[in-house]
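Peer 1: Make a model of this:
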Amino acid sequence: MNLNLANPIVFFDLETTGVNIAKDRVVEISVLKVYPHGKEEQKTIRINPEMPIPKEASAIHGIYDEDVKDCPVFKGIAKELARYIEGCDLGGYNSNRFDIPLLAEEFLRAGVDFDMRKRKFVDVQTIFHKMEQRTLSAAYRFYCDKCLEDAHTAAADTFATYEVLKAQLDRYEGKLENSIEFLSKFSTQNNNADFAGFIVFNDKGVEVFNFGKNKGIPVEQVLKEQPGYFAWMLNSDFPLYTKKILTEIKLRSTGMLK
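Peer 2: So this is what the prediction gives:
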């Protein structure tokens, strides 16, 4: 079943130096842009992460320091990438928990204000886990009856993710609606205000902290009653996107952000 699209959707996959959203960097990004009329475009870019790639990471994706030493850094391709995916919804495999938060961090480090909140996110892994509970290779075999060659390469994983989503729509026709808005809501598992889950929305739609001594307490209340907490978070090892959301809440609470 082909996707019913109001906007283009970009499926993407990142290969990285590790899994720490705040510290690790992208070494390869592959994007598959699907247009409402069905046209498909795929691009894969290797990136110099400006840090050594740990052997453990290279053993998984097969990309070593020597492979990326002459490649552009993320800042060098950030504006072009932002333009390419502007106006698009985003899809991936485990993307809501990893790829999207890490990509947001890279954009912020590069000084590109790419507002992730304007788009819908479709996480094919979440759909899969809600329906069957497996890995990407198993999902590809289960839904598409194909063996995933070159697993853990960004290009192969990206295209497999796209094919799995289309096959999911065929298999669960009548249960899954062929609309990105529905799939985005269905594949969302959290109520995060930031991507990493340090700040979440409570059942009243209010941002509250989701860690430490202030867990469950509204962010605005904490910032008012504990003035030093804001500075502590900004100077600590939290993701840049978490700090961005925290700053927006503080500015809003003081009337400086409408």
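Peer 1: going forward, measure contacts between C-alpha atoms and count neighbours the same way
Peer 2: Fine.
Peer 1: so when I look at Asp13, I'm seeing a strand, right?
Peer 2: Yes: counting by DSSP: H, G, I helix; E, B strand; the rest coil, Asp13 falls inside a strand.
Peer 1: For it, give me its contacts.
Peer 2: For Asp13, the contact set (CA atoms under 8 Å, 6 or more residues apart in numbering) comprises 29-31, 92-93, 95, 99, 154-155, 157-158.
Peer 1: Please tell me how far it sits from Ser253.
Peer 2: Here the criterion is CA to CA, to the nearest Å. By it, Asp13 lies 36 Å from Ser253.
Peer 1: With Val112 instead?
Peer 2: When Val112 is compared with Ser253 (using CA to CA), they lie 25 Å apart.
Peer 1: and the gap between the spatially most central residue of the chain and Ile85?
Peer 2: Nearest to the geometric centre of the chain sits Ile100, at 1.2 Å (CA atoms, centre = their mean). Distance, Ile100 to Ile85, by CA to CA: 13 Å.
Peer 1: Let's compare: structure for the following, please.
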Amino acid sequence: MTTWFEGRLAGFDLETTGVDVENDRIVTACAVQCGGGHPTQSATWMADPGIEIPEGAAKVHGITTERARAEGRPAAEVVEQLVAALAECVLAGQPIVAMNASFDLTILDREARRHGVQPLVDLVGKDLRVVDPRVLDKKVDTYRRGGRKLEDLCRTYDVRLDGAHSADADAIAACRVAWRIATTKPAIGRVPLDELHALQIEWARQQAESLAEYFRSTPGKESWADGVRTEWPMIPAPRDGSAS
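Peer 2: From the prediction side, this is the model:
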């Protein structure tokens, strides 16, 4: 039987104007198909987000407001094409591999609703399967000291990262990390994809609850606990369906 990591993987990553999933916007995006014995195929986008890109965000991913306005495509067009590309992968049976998936998938969902694009979850329904290297790493190596960002995981699992904080490099690196975890940790690699997706929902909830408890017990960080979300792989849209 072919294991999930031996097949085609659909890497996904965004660079954004910030970290507020309800209000920040997509700046660059990548959807990459790799593995499964076929050549890597990558699609990338730069959007004009329609709002100012804060200096701090621009320092991370290198895209200024001026550059996005000059070179970026209309945000609605980018979102529509990105959702379509990911839906095609999902409906072909490929898992979406995304580092900290609940951030990227939630941002994409809110952008779709903002621009009148049918959201990915509406297009693919229960077929969505996600692999999140961050969730997997926290499960298999819970007590390892140090950071858990993509760069940290690449060092831990001896994965090449060709230019951190560009969407295409990060999307491919996330696939490489997921593949490395699966090949070195049989408890992950041997689990059927449907089951692994369901397990990650529970693991992500437990990890978030643990983080919130840490904040509550740490002087000066108590209020941070209120901002910790437990939903995975996406935070449900507000009930009014709005996206500002």
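Peer 1: Apart from its neighbours in sequence, what residue is nearest the equivalent of Phe107 of the first structure over in the second structure?
Peer 2: The alignment partner of Phe107 of the first structure in the second structure, by TM-score structural alignment, is Ala112. The spatial neighbour of Ala112 of the second structure that comes closest, neighbours along the chain excluded (CA to CA, 6 or more residues apart in numbering), is Pro119 at 5.4 Å.
Peer 1: Quick one: residues contacting that neighbour.
Peer 2: 83, 108-109, 112-113 are the contacts of Pro119 of the second structure under CA under 8 Å, 6+ apart.
Peer 1: So which of these is surrounded by the most neighbours?
Peer 2: Using other CA atoms under 10 Å as the neighbour test, those are led by Asp109, with 26 neighbours.
Peer 1: Among the contacts of Pro119 of the second structure, which lie within helices?
Peer 2: 83, 108-109, 112-113 (DSSP state H).
Peer 1: can you redo the residues you listed as CSV with distance to Gln206 of the second structure?
Peer 2: As requested, those are arranged in CSV below (distance: CA to CA, whole Å):
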residue, distance to Gln206 of the second structure
Val83, 29
Leu108, 24
Asp109, 24
Ala112, 29
Arg113, 29
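Peer 1: Looking at those residues, spot the one nearest Pro54 of the second structure.
Peer 2: Within those, proximity to Pro54 of the second structure (CA to CA) peaks at Leu108, which comes in at 19.1 Å.
Peer 1: Please verify my assumption that the closest one contacts Val78.
Peer 2: No: using CA atoms under 8 Å, Leu108 of the second structure makes no contact with Val78, being 10.4 Å away.
Peer 1: now the match of Phe107 of the first structure: how far from Val21 of the second structure?
Peer 2: Distance from Ala112 of the second structure to Val21 of the second structure, counting by CA to CA: 12 Å.
Peer 1: How about Val191 of the second structure?
Peer 2: From Val191 of the second structure to Val21 of the second structure the distance is 30 Å (CA to CA).
Peer 1: If you count surrounding residues, which of these two has more?
Peer 2: Of the pair Val191 of the second structure and Val21, Val21 is the one with more neighbours under other CA under 10 Å, namely 20 against 15.
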